[in-house]
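Asks: Next comes the sequence, and after it the predicted model I'd like to discuss.
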Amino acid sequence: MKRKVQQWLAGVGMMTCAALVHAEDPMKVGFVYVGPVGDLGWSYEHDQGRQEMEKHFDGKVKTTYVENVPEGADAERVITQLAKDGNKIIFTTSFGFMNPTYKVARKFPNVIFEHATGYKRAKNMGTYVLRTYEGRYVSGVAAGMLTKSNTIGYIGSFPIPEVIRDIDAVYMGAKSVNPNIKLKIVWANTWYDPGKEADAANALMDQGVDVLIQHTDSPAPLIEAEKRGGVRAIGQASDMSKFAPNAHVFSVRDHWAPYYTKVVQSVMDGTYKPQDFWGGFHEDMLQLASVNDNLPEDVKTAIHSTYEKIKTGDFKPFTGPITDNTGKVVVPAGHSLTDEELAKVNWYVEGIDDKLPQ
């Protein structure tokens, strides 16, 4: 009898230990990327944020990621598999992942989903986006001061609100320092394709553009600008200075770690609530990287002063009066666009001589 009691107690002890081990298992967190983690742009910086967040939690979190995921049915399959694999939180990091994320979130109510740059939310699904237009406005100021041809160029990815409002911000920034500025736009219709991006850069430079701004992820436009000589370019999403030592103006770097850390902590604490989060200069989620020493002093001063005004909230780029390029007042005098309004920008500001793709 004594032996049976001892065996029972030993079994209880083993179960208790197993329960403790299970309770201390790290939280699983999944990430879905539209491009390769080595693209040195959008997906690269999301992955840097993932690594920084995982390091912060020191063994309490275990992350996994899937890269090069096409937007559409493939994304839904990948997101579903991550949910089945036991990930407590899944971050999907491209606009085209919105509908697949929303569908999967409805099937897995006990999993938290976070989608970057979208607008659909659910009880277990939030959205997050960067105020990239803040960096674009600074880019426009620099471009407007640096251009000798008064013609700057923008390589667009897809005509979604994020890209459209960034184009507007570039033009408004440039116009604020150069009344003669012209902006030319080429749509690459890709987030990451070095060949298409290089072609777009060369097409713009062939039209007299001498400052390039891109909404695509490879360093190809900077490389092409460096080859040409006399052309400047601004890096996208991460520090791209090494690819164009002479042509590089600065890069606008995305810093996702603060948000990833905040969301994971809230889930751990049981305080998570889905929201529409916007982060920018003020939250240190948007940074200026490697401002080139070869820039004129007045340009460097303008870059830093514009950055500070936006960071402190003293200046908001989308403050009226703003008229679109059809003559319609889209932002009344004295009004600054709300986040909800920013998310719906589908117009070019007055002075952009182009039409939005249909």
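Replies: Done, it's in. Numbering: from 1, shown residues only.

Asks: only C-alpha atoms for contact and neighbour calcs from this point on.
Replies: Will do.

Asks: Could you pull out the strands in this structure for me?
Replies: 27-32, 61-66, 89-92, 112-116, 125-130, 151-156, 182-187, 211-214, 232-237, 248-254, 276-279, 286-289, 322-323, 329-331 (DSSP state E).

Asks: Ile167: which of these is closest?
Replies: strand 151-156 (7.2 Å; Cα to Cα).

Asks: returning to what we had before: now the strands of the chain in JSON lines, with distance to Val170 and mean neighbour count?
Replies: JSON lines is the format used below for those (distance: least, Cα to Cα, whole Å; neighbours: other Cα atoms under 10 Å):
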{"stretch": "strand 27-32", "distance to Val170": "29", "mean neighbour count": "22"}
{"stretch": "strand 61-66", "distance to Val170": "32", "mean neighbour count": "16"}
{"stretch": "strand 89-92", "distance to Val170": "27", "mean neighbour count": "26"}
{"stretch": "strand 112-116", "distance to Val170": "22", "mean neighbour count": "26"}
{"stretch": "strand 125-130", "distance to Val170": "16", "mean neighbour count": "22"}
{"stretch": "strand 151-156", "distance to Val170": "9", "mean neighbour count": "25"}
{"stretch": "strand 182-187", "distance to Val170": "9", "mean neighbour count": "19"}
{"stretch": "strand 211-214", "distance to Val170": "8", "mean neighbour count": "29"}
{"stretch": "strand 232-237", "distance to Val170": "11", "mean neighbour count": "28"}
{"stretch": "strand 248-254", "distance to Val170": "13", "mean neighbour count": "27"}
{"stretch": "strand 276-279", "distance to Val170": "19", "mean neighbour count": "17"}
{"stretch": "strand 286-289", "distance to Val170": "15", "mean neighbour count": "21"}
{"stretch": "strand 322-323", "distance to Val170": "14", "mean neighbour count": "18"}
{"stretch": "strand 329-331", "distance to Val170": "17", "mean neighbour count": "16"}
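
Asks: also this one, for the comparison:
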Amino acid sequence: MLQNLARGSIAALLAALAALPVHGAPLKVGFVYVSPIGEAGWTYQHDLGRRAMQQALGDQAEVTVVEAVAEGPDSERVMRDLAAQGHGLVFATSFGYLEPALRVAAQFPEVKFEHAGGYKTAPNLNTYNARYYEARYLAGLLAGKTSKGGIAGYVAGFPVPEVIQGINAFAIGMREANPQAQVKVLWLNSWFDPAREREAALTLIHQGADVLTNHSGSPAVAQTAQEQGVKLVAYQSDMRRFAPQAQLTAIVHQWGGYYTRAARAVIAGTWKPQPVWGGLKDGFITLAPYGADVPKDVVALVEAKRRAIVEGSFKPFGKLSDAQIAAMDSFVPGVSGAVPK
């Protein structure tokens, strides 16, 4: 009996030792992207963050990238493969990856997962997001001050709270500058579909919009604004190379710092599932340089509001709590269109 106990203890010890990371071995990190990396947009910004992380960590990290992975079963298969291949950290960078990531995380408890924009966690799955609505308010204020007709066109992906927050914040900012302003919304029900993004942008221009913005993943809206001679507040990436005359500014996503901190925490053994919702003050988002034709007094106004948000003296949604903002499911006055149910 004692011999059997000893054998059992040795087996348990060997199993525990086998699970420990090899000293000096790099952390294998996987990134799963919903669209091609391309030259700009949602996935491009996440990949810039990945590159910054790799540069910061050097040979401490070994990275695998899988792009153009559809939400649903495909993403679950890809994440399961990454976990089975020994990746210790997986970044799932699209909203619809949440449930698949939760299922894979339950199967691989030793692997850490980071999900962009999610609202559920697990012992080995964390969520991270940006307060895009802070910069969306500033974008709306800028649009309201520069639009001649007072109509903005908004090309939107899916009607999830993050997108609704952005539309509402944009409308609040625009109507602060022009109380009669209207924001017209067209839904794509897709995150990345350049042809339909262009079609939606053209439709909005035909409906009177003289400034465009979007929550979609390609440069199509920026290119359409440039071609059609209307103004643009770009989203995700600085789109000046696609819309040099049209762009007023851009809401730029910055993930490098967060990705580096998360990977270092896994390497150090200090990683914990602590949801993160960072904003302008955290460097998760920023505004690109203003277009040369934006009046100086408008730049000064927008910058003053930006500083107030960073300092905490102004909040685009006033006294609403984070829980209320996170559950936002209806439009504020000034938005033309409906939230699909």
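Replies: Cool, got the structure. The structure displayed is predicted, hence computed values, not measured ones.

Asks: can you list the strands of the first structure in JSON lines and add distance to Glu340 of the first structure?
Replies: Formatted as JSON lines, those follow (distance: least, Cα to Cα, whole Å):
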{"stretch": "strand 27-32", "distance to Glu340 of the first structure": "25"}
{"stretch": "strand 61-66", "distance to Glu340 of the first structure": "30"}
{"stretch": "strand 89-92", "distance to Glu340 of the first structure": "21"}
{"stretch": "strand 112-116", "distance to Glu340 of the first structure": "15"}
{"stretch": "strand 125-130", "distance to Glu340 of the first structure": "12"}
{"stretch": "strand 151-156", "distance to Glu340 of the first structure": "22"}
{"stretch": "strand 182-187", "distance to Glu340 of the first structure": "25"}
{"stretch": "strand 211-214", "distance to Glu340 of the first structure": "25"}
{"stretch": "strand 232-237", "distance to Glu340 of the first structure": "23"}
{"stretch": "strand 248-254", "distance to Glu340 of the first structure": "21"}
{"stretch": "strand 276-279", "distance to Glu340 of the first structure": "9"}
{"stretch": "strand 286-289", "distance to Glu340 of the first structure": "20"}
{"stretch": "strand 322-323", "distance to Glu340 of the first structure": "17"}
{"stretch": "strand 329-331", "distance to Glu340 of the first structure": "13"}
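
Asks: Indicate which one of those is closest to Gly11 of the first structure.
Replies: Smallest distance to Gly11 of the first structure across these (Cα to Cα): 27.0 Å, for strand 27-32.

Asks: so how far is the closest one off the chain centroid?
Replies: Offset of strand 27-32 of the first structure from its chain centre (Cα atoms, centre = their mean, to the nearest Å): 18 Å.

Asks: for it, packing partners?
Replies: The helices and strands touching strand 27-32 of the first structure, judged by 3 or more Cα pairs under 8 Å, 6 or more residues apart in numbering; DSSP states H and E, are strand 61-66, helix 73-84, strand 89-92.

Asks: Looking at the ones you listed, which is nearest to Ile155 of the first structure?
Replies: strand 89-92 (24.0 Å).

Asks: mean shift between the closest one and the second structure?
Replies: Averaged over the aligned pairs, strand 89-92 of the first structure sits 0.4 Å from the second structure after superposition, using mean Cα distance after the TM-score superposition for the first structure.

Asks: Tell me how far that strand lies from the chain's centre.
Replies: Worked out by Cα atoms, centre = their mean, strand 89-92 of the first structure lies 15 Å from the chain centre.

Asks: For it, give me every contacting residue.
Replies: 28-33, 79, 82-83, 98, 101, 111-116, 264 (Cα atoms under 8 Å, 6 or more residues apart in numbering).

Asks: circling back: now the helices and strands packed on strand 27-32 of the first structure in TSV, with distance to Gly13 of the first structure?
Replies: Below are these laid out as TSV (distance: least, Cα to Cα, whole Å):
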stretch	distance to Gly13 of the first structure
strand 61-66	27
helix 73-84	31
strand 89-92	32
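
Asks: neighbours around the residue nearest to Tyr133 of the first structure when sequence neighbours are not counted, how many?
Replies: Nearest residue to Tyr133 of the first structure, sequence neighbours excluded (Cα to Cα, 6 or more residues apart in numbering): Asp166, at 4.7 Å. By the measure other Cα atoms under 10 Å, the count of residues near Asp166 of the first structure is 24.

Asks: need the contact list for Asp166 of the first structure.
Replies: Applying Cα under 8 Å, 6+ apart, the residues near Asp166 of the first structure are 132-133, 136-137.

Asks: And it, how far from Thr117 of the first structure?
Replies: 13 Å (Cα to Cα, to the nearest Å).

Asks: I'd assumed Tyr154 was in contact with Val183 of the second structure.
Replies: Yes: the pair Val183 of the second structure / Tyr154 is scored as a contact, 6.8 Å apart, by Cα atoms under 8 Å.

Asks: Next one: the closest residue to Asp47 of the second structure other than its chain neighbours relative to Gly140 of the second structure, how far apart?
Replies: Leaving aside its chain neighbours, Asp47 of the second structure sits nearest to Ile37 (7.0 Å; criterion: Cα to Cα, 6+ apart). Separation of Ile37 of the second structure from Gly140 of the second structure (Cα to Cα): 28 Å.

Asks: ok, now Glu110 of the second structure?
Replies: When Glu110 of the second structure is compared with Gly140 of the second structure (using Cα to Cα), they lie 44 Å apart.

Asks: Among the two, which residue is more densely surrounded?
Replies: Gly140 (29 against 16).

Asks: The more buried one is in contact with Gly173, isn't it?
Replies: Yes: look at Gly140 of the second structure against Gly173 with Cα under 8 Å: they come within range, at 4.4 Å.

Asks: And Ile276 of the first structure? What does it align with in the second structure?
Replies: Let me fix one detail, which is that residue 276 of the first structure is Asp and not Ile. In the second structure, the residue matched to Asp276 of the first structure (TM-score structural alignment) is Pro275.

Asks: repeat for Val249 of the first structure
Replies: So Val249 of the first structure corresponds to Leu248, using TM-score structural alignment.

Asks: From Asp238 of the second structure, how far out is the closest residue to that match other than its chain neighbours?
Replies: Nearest non-adjacent residue to Leu248 of the second structure, counting by Cα to Cα, 6+ apart: Gly291, 4.7 Å away. For Gly291 of the second structure, the distance to Asp238 of the second structure equals 11 Å [Cα to Cα].
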